[in-house]
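# Whatever this is, show me its structure:
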Amino acid sequence: MPIFYISDMHIGHQNVLRHDNRPFTDINHMQAVMTANWNSTVSDSDEVYILGDFAWKNAQGLEMLSQLNGKKYLILGNHDKPTEEMKACFQWVKDYAVIQDDETQVVLSHYPIAHWYNQYRGAVHLYGHVHNTKDYQAFLQYAQICKNLAIPFESYNVGCMLYYMDYTPRTLDEIRRSAK
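The predicted model follows:
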């Protein structure tokens, strides 16, 4: 059973089209493409970890959740304010989690973390929040400094707008191969 990851979908958020330079005519077009991408990738038995900022508007988020395949888990982002009805669509809703993905321990947070649990034991960190901004560039620079100092630093932004995510949930293997 594959495990997938994605972040910063911003369902119902009109301004995100401009902020991220998303290639959609409007949010309905964005949500239709993301739903089609999701359902062509994820089966009903797969797990999907959404690393925050799923829905800007709960009504649209709830409507979209009912259309998405898989068992869904939500790591809360700064824009997530899920209702009890929305929470019931997820297996769980947490601020932070550590999961096992095959042989790899994965630390899940909406926010990039400079040093995370079991980093020196091979744990991978997945995050969102910073989209493709100067904050993301700064975090990549910090990651490179750590790598230059021989500090283990396997960390990936799973924001849906990044070229290797392409508005589609991705497996850890896909992210590792494509995010270079």
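# from here on, contacts and neighbour counts on C-alpha atoms
Will do.
# Work out for me the element Cys89 sits within.
Counting by DSSP states H and E, no helix or strand carries Cys89.
# no, scratch that, I was asking about Thr168
Going by DSSP H and E, Thr168 is not part of any helix or strand.
# Number of residues surrounding it?
By other C-alpha atoms under 10 Å, the residues close to Thr168 number 27.
# That one reaches Trp38, doesn't it?
Yes. If you go by C-alpha atoms under 8 Å, Thr168 and Trp38 touch, sitting 5.6 Å apart.
# ok, Val98 touching Val107?
Yes. Counting by C-alpha under 8 Å, Val107 is a contact partner of Val98 at 4.5 Å.
# need the contact list for Phe90.
Each residue near Phe90 by C-alpha atoms under 8 Å, 6 or more residues apart in numbering is listed here: 71-74.
# Comparing Val98 and Val107, which residue is more hemmed in?
The neighbour count for Val98 versus Val107, taken as other C-alpha under 10 Å, is higher for Val107 (21 against 15).
# Helices along this structure, start to end?
Along the chain, the segments classed as helices by DSSP state H run 16-19, 27-41, 58-65, 84-87, 134-148, 172-178.
# And the contacts of the second one?
Okay, so that is helix 27-41. Here helix 27-41 makes contact (C-alpha under 8 Å, 6+ apart) with 11-14, 17, 24, 64, 67-69, 167-169.
# Following up with a second sequence; could you model it the same way so I can compare the two?
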Amino acid sequence: MSKTWVYSDPHFYHRNICKFTKEDGSPLRPWDCAEEMTEQMIEWYNELVDDKDKVYILGDVAFSNRNMHESVGRLKGRKVLVPGNHEPVKMRKYFDLFDDVRGYVVKKGFIMSHIPIHEGSLSRWELNIHGHLHANVVTKPYVNGSDTPKDESYDPLNETIADTRYYCACVEHTDFRPKLLDDILKERGLR
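Coordinates of the predicted model:
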């Protein structure tokens, strides 16, 4: 039986992403070399995904057309691209690499996008699965005494917690591998 995966922001061959840091100063990614990062992430991807599986890739795949063709051509599965802010505007080229290209994907109860949708638009869905934020998550104010308990996402400086209406599918949150869509929905109580 085929599976459905979500994968976001691999940034294949992006040299500078190996230099980026999180807010606490620790490295965003555990690699010093973009080529090593790309090879390892493609290997991990292909260990999980089968050719018949569907993969929603929520943008920021690679940093040049050459790198896009080289990396995406090696990825297994039926791939649907939701373009990110780093994909060049000339989308026609992507139809050779991906089975489908969409601005966003709407399913029963949730929407998938590259950039998190505005919370004012979220009332139509129970969940927004997105990319773009890398190690960060969408937060909301913590109201003392509310039904929402403090958890590991609680930021005492800003008094915020993670907003569970959003799921950041960036590789930094998924151990640099694709994540099963069913697992995301189960985590959020939608399955």
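# Quantify their similarity with the TM-score.
The TM-score (TM-score structural alignment, normalised by the length of structure 1) is 0.78; 162 aligned residues with a C-alpha RMSD of 2.5 Å.
# Looking at the helices of structure 1, which is nearest to Phe4 of structure 1?
Closest to Phe4 of structure 1 of the helices of structure 1, according to C-alpha to C-alpha: helix 172-178, at 7.0 Å.
# Looks like His13 of structure 1 contacts Phe54 (just checking).
No. Counting by C-alpha under 8 Å, His13 of structure 1 stays clear of Phe54, with 10.0 Å between them.
# what about the residue sitting furthest away from the middle of structure 1, distance to His125 of structure 1?
In structure 1, the residue that sits farthest from the middle, by C-alpha atoms, centre = their mean, is Leu149; the gap is 27.9 Å. Going from Leu149 of structure 1 to His125 of structure 1 by C-alpha to C-alpha, to the nearest Å gives 18 Å.
# Please apply the same query to Gly61 of structure 1.
Counting by C-alpha to C-alpha, the gap from Gly61 of structure 1 to His125 of structure 1 is 26 Å.
# Just want to know which of these two has more residues nearby.
His125 (24 against 19).
# What are the neighbouring residues in contact with the corresponding residue of structure 2 for that one?
Under the alignment (TM-score structural alignment), His125 of structure 1 pairs with Asn128 of structure 2. Applying C-alpha under 8 Å, 6+ apart to Asn128 of structure 2 gives the contacts 110-113, 116-117, 122, 165-167.
# Swap in 10 Å and give it another go.
106, 109-119, 122, 164-169 (C-alpha atoms under 10 Å, 6 or more residues apart in numbering).
# Tyr73 of structure 1 now?
Applying C-alpha under 10 Å, 6+ apart, we find Tyr73 of structure 1 in contact with 5, 47-52, 87, 89-94.
# Alignment lookup: it to structure 2.
Aligned counterpart of Tyr73 of structure 1 in structure 2: Val80 (TM-score structural alignment).
# From Leu48 of structure 2, how far out is its match?
Val80 of structure 2 is 17 Å from Leu48 of structure 2, where distance means C-alpha to C-alpha.
# just Val143 of structure 2 next, same as before
Applying C-alpha to C-alpha to Val143 of structure 2 and Leu48 of structure 2 gives a distance of 40 Å.
# Same question for Met91 of structure 2.
Met91 of structure 2 is 27 Å from Leu48 of structure 2, by C-alpha to C-alpha.
# again with Arg66 of structure 2
For Arg66 of structure 2 relative to Leu48 of structure 2 (C-alpha to C-alpha), the value is 25 Å.
# Who has more neighbours out of those two?
Neighbour totals were compared for Arg66 of structure 2 and Leu48, and Leu48 leads with 16 against 9 (other C-alpha under 10 Å).
# counterpart of that one in structure 1?
Aligned partner of Leu48 of structure 2 by TM-score structural alignment: Thr41.
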